[in-house]
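J.: No sequence on hand, only this structure:
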């Protein structure tokens, strides 16, 4: 059972696995524009975080954007933070090329990927790599939401995806 700071949590939605067609979703950009999975052609690394304003989430967002930028494709960071908070974080962090997406309105991403923490209405820390054909090539759901993801494994999967 997944935990958040050692406390059991319940994940809602439909978990995905390697080989699945990546589910579509509707989320908001920091400019409040609605986008979907198909808004980002090519391969994608989808980094999912509980909140951009925490140390582990900040580090995850920075790490993927710094290391994956040379691998082609797009890195998307999805959370339930309001688009305004995401925009403020991007500006304060000096990372203007980060694509942050907010799932706060409909929980569309959370339900499609099985990452909604029922007790907190936050997204569970996870990583997905989707190839240019829309097929999931890598999945990592964290057992403990405050732990760091396996950056090396996710980046290797992203590099190998077509």
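T.: That came in fine, so what should we check first? What you see is a predicted model; the values in this text were computed from it and never measured. Residues are numbered from 1 along each chain as shown.
J.: drop to CA atoms for contacts and neighbour counts, all remaining ones
T.: Fine.
J.: the helices in this protein, which residues?
T.: With DSSP state H as the criterion, the chain has helices at 55-68, 83-93, 108-113, 151-160.
J.: Take this one as well and set it beside the first:
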């Protein structure tokens, strides 16, 4: 699959999982350097929000938007994932009231498993996956132009629909 960054074309390492499939499992580190596993959230709705670099305006806005909007959801956890270092993520989070869980993919294992790794620039392609309580993908967006925002409303709507299923 290819994506662009300000019009320049980049190839990702593979194909992404599709709607209806079980999301690939992963273990990443959070800001406390503790392991976070996807299986920790079984039974909950999960938004996986990936972005290339927390230090850019679009990525910061994406993380901030899902952080704020995620607070309005009752049974949804937002996992925000990038290849940034812990220090870079901590610096960003210092000025925010962060409820979203920031995860760093230092080994690029998540990015590679999800077909989102862009080796040429060592980044993760911008994407959003919404998972139901069973870990199945119910919504997927790969943002073709990485400088663009994802469709927040569609992702949040998918999460709300899944939350309704939990009731």
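T.: Cool, got the structure. Note that the coordinates shown come from a computational prediction; the quantities given were computed from them, not determined experimentally.
J.: Save the helices of structure 1 as a markdown table, and put in mean neighbour count and distance to residue 130 of structure 1 too.
T.: Written out in a markdown table, the entries for the helices of structure 1 read as follows (neighbours: other C-alpha atoms under 10 Å; distance: least, C-alpha to C-alpha, whole Å):
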| stretch | mean neighbour count | distance to residue 130 of structure 1 |
| --- | --- | --- |
| helix 55-68 | 17 | 14 |
| helix 83-93 | 16 | 23 |
| helix 108-113 | 22 | 12 |
| helix 151-160 | 17 | 8 |
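J.: Now for the nearest residue to residue 29 of structure 2 once chain neighbours are set aside: which residues touch it?
T.: If you skip the residues right next to it in sequence, residue 29 of structure 2 has residue 35 as its closest partner in space, 4.7 Å away by C-alpha to C-alpha, 6 or more residues apart in numbering. For residue 35 of structure 2, the residues meeting the contact criterion (C-alpha atoms under 8 Å, 6 or more residues apart in numbering) are 27-29.
J.: just residue 68 of structure 2 next, same as before
T.: Remark: with contacts taken as C-alpha under 8 Å, 6+ apart, residue 68 of structure 2 is in contact with residue 99.
J.: can you tell me how far residue 105 of structure 2 sits from residue 112 of structure 2?
T.: As judged by C-alpha to C-alpha, to the nearest Å, residue 105 of structure 2 and residue 112 of structure 2 stand 10 Å apart.
J.: Report the central residue of structure 2.
T.: Centrality entry for structure 2: nearest residue to the mean C-alpha point is residue 49, 1.9 Å, by C-alpha atoms, centre = their mean.
J.: show me the contacts for the aligned partner of that residue in structure 1.
T.: In the superposition onto structure 1, residue 49 of structure 2 corresponds to residue 47 when matched by TM-score structural alignment. Residue 47 of structure 1 is in contact with 60-61, 64, 75-78, 125-128, counting by C-alpha under 8 Å, 6+ apart.
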